[in-house]
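Q: how would this look folded up:
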Amino acid sequence: MKMKDSPKDMALKMLGLFMILSFFFVSCTTKEQPVTITEDAETYTLDNGIVTAMVAKTSGDLVSLRYQDKEMLATWLTSKGEPDLQRDPPGQNFWGMNRGMTDHQYGFWSHDAMGPRGTQAAIPTITINPETNGGERAEVSIKGISKGRKMGTGPGADADGQFMSDIEIRYSLGKGESGVYTYSVFTHQPEYDLTVLGEARFAAKLNDFFDWMSISEKQNFYYPVEKRFIDKYVLTVVQSENRAFGWSSTTENVGLFFINPSMEYMSGGPTKVEFQGHRDTNPVAAPTILNYWKSSHYGGATLTVDEGEAWEKVVGPFLIYANAGDSPGAMFTDAKKQAAAETEKWPYSWVDGVDYPSAEERATVKGKLVLNDPITDNNFSNLSVGLTAPEYEAVYPAGTGNRRPVNWQRDAKHYQFWTDGNADGTFEIDNVHPGEYSLYAFADGVLGEFLKTDVVVTEGENLDLGNLTWTPVRHGEQVWEIGIPNRNASEFFKGDEYNNPESPIMYAELFPDDVHYTIGESDFREDWYFQHVPHNTDSEAEPLPYRGVPAEGRATPYTITFDMPSAPEGTATLRAAISGNGAEKIDVEVNGKPAGSIEDLIRDGAIARHGKQGIWHQRSLSFNAALMKEGENTLTLTVPAGSLNDGVMYDYIRLELDE
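A: So this is what the prediction gives:
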């Protein structure tokens, strides 16, 4: 006999049904709610029933972002729950929590539309009025006209600004979207002077209930304010590998993430390492998300515009995405899924009036790389192919090294378009702007990179480059090799622990007699320390936040022993691929006799800042092969004495012989 429900059971069932229906009703109605814009004298407010974004008219700062009726930013609020813009005024603010530069407790571009405070008012405009499109989308613009002023008062800027350019900042919100898009438009008019851009980024400081940071699979952990004193440089990541990054809350079960749908507007290509998140270094120590579009770390990036030069660049749009979930892992997974969806939408159809070609105006470039090498087979591993600006000389003010060469690793001035190639060498690069490019490619197992110049992309016309023969440079027969050419030092001993601040100290403890490597017997995974640094001689040496290990060490020799079947003649060439460096030079000896030095190394701070890669570069040293003999030989690489930060991280080393 079926038992009837008790009144208590009936009440619980009705409550459950009510909650389900309420959730369904709220979900449906909020997704269908039209987007609106309201404004007052100081701000625009964009609202779609899911998120509410408030933008300062004077600067383009994002002073509030609400989701599920929660303020997501670290914005100081008044007693009425509104942003306190007297305590934290938008725009230039050298008197904020981080003294000496503009800093806020909400979201802001380092180069805002205000410029130096009081010099000229920004122009606020509604660029997409939701009243004209049935509430499908809203967009606001805050524009600052330079007229000879330097704009931007963020990190590294002087009180009178930094970069002479018009700056327009936009925010866009669509119906049913769980986040707001932002992008910034830089325009250097021909009448403007020579100007140099410093560090450039969008930063968001988050509410203190965010306690779990997810910026990569490795950097995905509980990060409460009590851990605020972590050296932030242990948290850097390869930007292109992490399109979705941010924070979540284990108490409120909400998340906030930045999503880059494309990397075309970012600097430094697919190997660039930067910050994407950490706790702020001011006393509040707010959870922070950072989108560095112009890098300043690990060799940084370059952006200079000459006097008389017309230049424009659109940075973004990228999505500031709010979500909810039962765990940080679930929210991070959802953010990555959203990133994939945003990439499929790129380029966005609603961006108009700026240097942002539509899908119809862009092109797909494809081809096939064919490897022509006597040792390496024609199957590629981790093939990267990109279209970038041809290498050029950046012009700097007189007295500062007037002209400096810039390639894709340091370029922030132009757009870059990269893709992952296939094992058979085929590739397709989508959504390329019209223009003239150089095509670059690199892959694991192949020393150097492929280059094809004068690639012209025509508006709206796809381009098939056909078969492209890649013949890697060789200076004779290969005698031996150490490592894997892969643009980083991860394969060497302890390379997987690159972000350990004590790594430079550990070398002397692990290799008290220095590295002795025998070709054919030793294993670089165990016998070659990933940082070739001065050998520590200071018993009190310790890492210091942001400074690495400033202790001194003696010169460090790495000795390579190898056999030669006969006494060689001709020219030998030592080829060193460097993935990160702080050393001035590497001295080379063959069988105890000087063979020269590897010089002109690029210093990028990768060791001091706990990285596995910085600015990749290759250097070669040729010497008389008669220095070698039949039988056992030694080749010694010595890093000079000095700071433990002043060492080398090799990507790969090879000895070649041309008889």
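Q: Please count neighbours and contacts with C-alpha atoms only from this point.
A: Will do.
Q: quick one, longest helix in the chain?
A: helix 7-32 (DSSP state H).
Q: Tell me which residues are up against the next helix or strand along the chain from it.
A: Sequence-wise, the next helix or strand downstream of helix 7-32 (DSSP states H and E) is strand 36-39. Here strand 36-39 makes contact (C-alpha atoms under 8 Å, 6 or more residues apart in numbering) with 44, 45, 46, 47, 48, 129, 130, 131, 135, 138.
Q: In PyMOL, how would I select the buried members of those residues?
A: Those of the contacts of strand 36-39 that count as buried under 16 or more other C-alpha atoms under 10 Å are selected in PyMOL with:
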select buried, resi 44+45+46+47+48+129+130+135+138
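Q: Of the contacts of strand 36-39, which is the nearest to residue 15?
A: Closest approach to residue 15 among the contacts of strand 36-39 (C-alpha to C-alpha): residue 48, at 28.5 Å.
Q: Grab the nearest non-local neighbour of the closest one.
A: Leaving out its chain neighbours, the residue that sits closest to residue 48 by C-alpha to C-alpha, 6 or more residues apart in numbering is residue 35, at 4.4 Å.
Q: please give me the structure for this one as well, since I'd like to look at both together:
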Amino acid sequence: MSPIGVQLHIQDTHVMIDNGVLQLTLSNPDGIVTGIRYNDIDNLLEVLNEESNRGYWDLVWSSPGTAGTAGLFDVIKGTSFKVIVENEDQVEVSFTRTWDSSQEGRLVPLNIDKRFIVLRGCSGFYSYAIYEHLKDWPGFNLAETRIAFKLRKDKFHYMAMADSRQRFMPLPDDRLPGRGQALAYPEAVLLVDPVEPELKGEVDDKYQYSCDNRYSQVHGWIRTDQPAVGFWMITPGNEFRSGGPVKQNLTSHVGPTTLAVFLSAHYSGEDLVPKFSAGEAWKKVFGPVFIYLNYAMEGDDPFSLWEDAKEQMITEVQSWPYTFPASEDFPKSDQRGSVSGRLLVHDRYVSDDNIPANGAYIGLAPPGNAGSWQRECKDYQFWTQTDVNGYFLINDIRTADYNLYAWVPGFIGDYRSDVAITITPGSYIEVGDLIYEPPRNGPTLWEIGIPDRSAAEFYVPDPNPKYINKLYVNHPDRFRQYGLWERYAELYPVGDLVYTVGSSDYKKDWFFAQVTRKTDDNKYQGTTWQIRFKLDNVDQSNSYKLRLAIASATLSELQIRINDPKGNPLFSSGLFGRDNSIARHGIHGLYWLYNVDIPGKLLVQGDNTIFLTQPRSSGPFQGIMYDYIRLEGPPTSSSKKEHMSALSEEMELDHNR
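A: Predicted coordinates for the structure are as follows:
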């Protein structure tokens, strides 16, 4: 512990907390972070911005009945300041905004309590917030909420969010007219005359730095000049994030800006906008998150700050749930419960025996249907991964009623336990062996892709040389380049994609997204892909099953025809999906699974063709990303140990890419 205790200085318009390592200044009673003094730098935040545009909590909300994901943007400003804890080891302060009926239509009907914590000797500070909607208040929609920091553009130029995703970034000035040219949507800008000439011709887009919740635990910025300083957002727990472990959110981007996004509709659409009705009581704690600061001694490698930040992230994760937040709404570990067990997979066409669910994602979320967790956005979720033998342990679960959900890489569909789980303080629940039976009717006749809820294994083209982010050249995440949707029409200028089972390779011959084609008159047209395959024998008295796992869809429709491209479709999904993952450089959004019965009389011995049509075509970003497609034959009496080892090997290679 530092010999210097934490000191609190309260002024008329500001509150300053000093622990000898840093000085944190907040506006009073707004609770906006106006200054962070650290390592002889007067302020790490952008001093050219207004004080209200440096470090703040914000949200986007709309009135009940409003459709879509837009709404009123609100930088949350407190109206009352209170000291919660003040001693030499810790200062915790609160900035609250309470709602009453006189604010109806102007402010979101929530009581909001923003908290900031500084500990003795700690090189950073913590922030969390408690949102509460009372039972007799009007309803509302909450499209987004987060905490944002705007750093000094004259000091922070290098951004890092993963070992393979870090670089010197453009300046915000480079995105302005004259230096930057707007592309197909406002977030994407071509740098035509950047301050640093070597960035000329690159595309900057904040969505290129999005990340799944499961991987987004630390990101931030490095000042590489002396003295080298790092500014990091560490998110030690995911319980308060909406949409589960594979939900994607923004991280850091040009500004220099760093975010902790708790709730958003990105890569999902309106499904992830919680809608609260009048009379619905709700309370949720977002955070705490840790804003970590570090520095390198003169002569040391400034990039070592990233390695140090990763180590600090591990320390914070191991400390979760924190013991020091004073709010009773943030329960300590002994007030929570645990669940353990084992998940096995039973698929008689793969193995006679139950298969340990290796690497399965398994978690507790509010009660619902199988797969409902990915659209759940009001309450808390608790996830882990199973070990190689299928065993799992989920610790530190808040008290509530839950269902247990899972999905297993290598198998389609979603698992949900039939038994509801009630967590009480200090409870430990052992659920024993759980058996997941993935959708399956008959033996696999052929398959395309890997069932892992992503289109990453398919063919991702090189970007147009005019629209490149150099970070993603020869990169595992090559799908993050701008404009890849336009490459499809260049590869298939007249006819559409044709995939021949047995000779085509999905890694080379299956385009990662079934997008629209731009025509010469600047309009768009839908596309029809073909899957050609041979059948040595056809049981015309039985049905075959076509399984289509969808990794993402944007205002799309999937029509299936068998051996006749012009007849009425055997199946139509209707309009579905609002992920916008194609435009936002994602490789997945929300997961969909369609199971289509194909009467044997529609198939023939010899050559057959399945036509996949996506007819919606009002713009460039409509389309479908497939996760995995499988054709099953009619049920057989004996089990078949099929392609499991080859599939597992491909998944391992894909995971390691």
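Q: TM-score, when you put one on top of the other?
A: With the length set by TM-score structural alignment, normalised by the length of structure 2, the two chains reach a TM-score of 0.81; 564 aligned residues with a C-alpha RMSD of 2.5 Å.
Q: contacting residues for the aligned residue in structure 2 for the residue nearest to residue 48 of structure 1?
A: Matched to structure 2 by TM-score structural alignment, residue 35 of structure 1 sits across from residue 6. The contact partners of residue 6 of structure 2, by C-alpha under 8 Å, 6+ apart, come to 17, 18, 19, 20, 87, 88, 89, 90, 91, 118, 119, 120.
Q: I'd say the fourth one and residue 119 touch.
A: No - here residue 20 of structure 2 does not reach residue 119: they are 10.4 Å apart, not a contact under C-alpha atoms under 8 Å.
Q: Those two - which one has more neighbours?
A: Per other C-alpha atoms under 10 Å, whichever of residue 20 of structure 2 and residue 119 has more neighbours is residue 119, with 24 against 17.
Q: Helices of structure 1, residue ranges please.
A: Using DSSP H, helices in structure 1 cover 7-32, 328-345, 503-510, 524-527.
Q: Any idea which of those helices gets closest to residue 617 of structure 1?
A: helix 524-527 (20.3 Å).
Q: Mean deviation, that closest one versus structure 2?
A: Helix 524-527 of structure 1, aligned to structure 2 and superposed, deviates on average by 0.7 Å (mean C-alpha distance after the TM-score superposition for structure 1).
Q: In structure 2, what stretch matches that helix?
A: Aligned by TM-score structural alignment, helix 524-527 of structure 1 corresponds to residues 506-509 of structure 2.
Q: Need the contact partners of that stretch.
A: Contacts for stretch 506-509 of structure 2 (C-alpha under 8 Å, 6+ apart): 448, 449, 457, 458, 459, 499.
Q: Now compare those residues and name the two farthest from each other.
A: Based on C-alpha to C-alpha, the longest span within these runs between 457 and 499 and measures 15.2 Å.
Q: Give me the aligned partner of residue 412 of structure 2 over in structure 1.
A: Using TM-score structural alignment, residue 412 of structure 2 sits opposite residue 447 in structure 1.
Q: For residue 328 of structure 1, which non-adjacent residue is spatially closest?
A: Nearest to residue 328 of structure 1 is residue 248, by C-alpha to C-alpha, 6+ apart, at 5.7 Å.
Q: Surely the one you found and residue 255 touch.
A: Yes - Residue 248 of structure 1 lies in contact with residue 255 (C-alpha under 8 Å); the separation is 3.9 Å.
Q: Could you name every residue contacting both of those two?
A: By C-alpha under 8 Å, 6+ apart, residue 248 of structure 1 and residue 255 have these common neighbours: 210, 328, 331.
Q: all strands of the stretch 401-550 of structure 1, in order?
A: 403-406, 417-420, 426-432, 435-444, 450-457, 463-470, 477-483, 516-518, 535-536 (DSSP state E, counting those that start in this stretch).
Q: Quick one: map residue 583 of structure 2 onto structure 1.
A: By TM-score structural alignment, residue 583 of structure 2 lines up with residue 608.
Q: correction: residue 627 of structure 2
A: By TM-score structural alignment, residue 627 of structure 2 lines up with residue 651 in structure 1.
Q: Could you pull up the residues touching the residue nearest in space to the middle of structure 2?
A: Residue closest to the average C-alpha location in structure 2 (C-alpha atoms, centre = their mean): residue 248, at 1.3 Å. Taking C-alpha under 8 Å, 6+ apart as the criterion, residue 248 of structure 2 is in contact with 210, 211, 212, 213, 266, 267, 589.
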